[in-house]
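In: compute the structure for the input listed below.
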Amino acid sequence: MIKFFRHIRKSLLEQNKMGKYFKYAIGEIILVVIGILIALQINNWNENRKERTIELSYLKRLTVDLEENKILWKETLNRKKKQLAAAHVFLNFRFSKNQDTVAKILPYFQALGNWKDININQVTFNEMVSSGNLNIISNDSIKIKLLDLDKLYKAILNNQEALKVEHRNLLHEQIMKIINTSNAFVTDPNQKSVLKREFSKEEMSIYFDEFQKDLITLINDKEFINGVVGIPYNAQLQFISFREASDKVNELISLIEKEINSN
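Out: Now for the predicted structure:
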């Protein structure tokens, strides 16, 4: 093709047709420029297509993380509701005139005393932030909501860290200090296969009585009951933040799925 253009230019020069030569030369330049522009356009289109492919991959991974967190907030809210219900049972028993019925609060003991960290899945989001790829998200609404959700997550985790310290100091440490858990272990039918001997009914009754005495001592312990009282005080603010996180997650999932389907 280049040889062909050269041949035309040479022929025009030899025929001394300078006017036509210059017109042809200008036309050739215009064709070259148009070719370059087309090439650049194709290159930009390919780059945009590659970037969009990466963006869609991130969006799909974000959806997986958000779906996992959707379950997390539902489970966390349910767990905290059970802990609140257990705290109410313990507080009612604390002010009961008859503390001989301590066995009634045993089913609520685990819900009250157990602690589980909130493990939020932010793997994809954190990867995008650390790699500088957050700006690859072309939908500004999605980007803004991701940042807003991350801010809420950090606030929740900071609050949970403070509550974890309170739970450990007031509840867990007092339980470990006052309760002789081996007495409960003996009376737990689920642990029967672990122990290598049989216990008589009289022995079982003695162990259970000792456990009940410890439990009454625990319930009337100032530090422990302060920890129990703190659960209802903190619950409502926790419930609000958990529900807000759940709503934001659902909203983001819907927005991201719409963006993916628009491709």
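In: alpha carbons only for contacts and neighbour counts from here, please
Out: OK.
In: three-state assignment of the residue positioned nearest the centre of the chain?
Out: The residue at the geometric middle of the chain, judged as the C-alpha nearest the mean C-alpha position with Cα atoms, centre = their mean, is residue 120 (2.7 Å). Using DSSP: H, G, I helix; E, B strand; the rest coil, the three-state assignment for residue 120 comes out as coil.
In: here's the other one to compare against:
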Amino acid sequence: MLKFFRKIRHKLLADLPASKGGNRVTRYLVYALGEILLVVIGILIALQINTWNEERKISKERNQFMQSIKEDLIADTLSLQETLGKWNIQLADLNAFKQQVNTTKNIDSLIFLVRYEFSPYFSSFSGFNDNTYRSMLNTGKLSILHPELRKVLQAHYNQQLDTKEWHVNQIELYQTVVRTYTDQFPMNIDAKFISNQALEDIVWKDINPKQLILVLNSWGTRKSFYYQSHIPRFEARLEETVFILETHFNK
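Out: The predicted structure is shown next:
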């Protein structure tokens, strides 16, 4: 390209009228202006090439981040579906146990039921897959995304963070209630330290029925709330994740 402009400049010099062509000052000025023009053109071309290369680099990086975020969102949908499935099953089991408790005829029947059927277990959520987003946020790379998508993802991951913190808090509250139970009554689990039937009989023989009912009610209420509050909240996160995938990543 520069050679082309240089040839034009030489031709212009050659075509100067004889009266002007012999004027060294005029020829020098034309030559100097031509040289300046060539330099300016060269700079503009270099800048344009650099801009193209930078845009291509950003586009490639954007596509890589988009693919990684898409994989994170897909992983979230699978994890949420699995966890919600477990919670619904566990809630059904809890309701069945509740029905048994509320149809016992006497305290001995209740003690037997609680002693052998009580289950403190629950499924917690493993966590959201937000590594790509957090990495982009920490490195300032979010700016390469389309403004609309960036706004959607910021709201989405902020919701995830709030849900995660709330979930951790609910687990701590539930574990506190379980500890209150286990501090007073043995649990029928494989991991228990004392498995001697005679020793357990001593504990269950002398329990305070009123205290058992109070602690059992506190535990059941907390566990029921755990599922009834978690399921709709996490269903909302699932619906939101699926919507983002379908709207912004499956085009």
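In: number of residues surrounding residue 73 of the first structure?
Out: When neighbours are counted by other Cα atoms under 10 Å, residue 73 of the first structure registers 22.
In: in terms of helices and strands, where is whatever residue of the second structure lines up with it?
Out: Under the alignment defined by TM-score structural alignment, residue 73 of the first structure corresponds to residue 80 in the second structure. Under DSSP states H and E, the secondary-structure element containing residue 80 of the second structure is helix 24-101.
In: about what we covered before: show the contacting residues for the match of residue 73 of the first structure.
Out: Going by Cα atoms under 8 Å, 6 or more residues apart in numbering, residue 80 of the second structure touches 125, 234-235, 238.
In: buried residues, stretch 103-110 of the second structure. List them.
Out: Of the residues in stretch 103-110 of the second structure, those buried under the neighbour-count criterion (16 or more other Cα atoms under 10 Å) are residue 110.
In: from the chain's centroid, how far away is that stretch?
Out: Once both centres are worked out by Cα atoms, centre = their mean, to the nearest Å, stretch 103-110 of the second structure turns out to sit 47 Å from its chain's centre.
In: kindly report the same for stretch 107-126 of the second structure.
Out: Relative to its parent chain, stretch 107-126 of the second structure has a centroid offset of 34 Å by Cα atoms, centre = their mean.
In: the aligned partner of residue 64 of the first structure in the second structure and residue 241 of the second structure, how far apart?
Out: Across the two structures, residue 64 of the first structure finds its equivalent in residue 71 of the second structure, going by TM-score structural alignment. Counting by Cα to Cα, to the nearest Å, the gap between residue 71 of the second structure and residue 241 of the second structure amounts to 12 Å.
In: how about residue 91 of the second structure?
Out: 24 Å.
In: and what of residue 56 of the second structure?
Out: Residue 56 of the second structure sits 29 Å away from residue 241 of the second structure, taking Cα to Cα as the criterion.
In: neighbour-wise, which of these two wins?
Out: Neighbour tally, residue 56 of the second structure and residue 241, criterion other Cα under 10 Å: the higher count belongs to residue 241, 21 against 12.
In: host element of that one?
Out: helix 209-244.
In: ok, back up a step: now the helix holding residue 80 of the second structure and helix 209-244, what's the angle there?
Out: Orientation of helix 24-101 of the second structure against helix 209-244 (axes from the mean of the first three to the mean of the last three Cα atoms, to 10 degrees) gives an angle of 150 degrees.
In: show residues contacting whichever helix or strand comes after helix 24-101 of the second structure.
Out: Sequence-wise, the next helix or strand downstream of helix 24-101 of the second structure (DSSP H and E) is helix 107-117. Contacts made with helix 107-117 of the second structure from outside it, assessed by Cα under 8 Å, 6+ apart, are listed as 97, 100-101, 104, 186-188, 204, 209.
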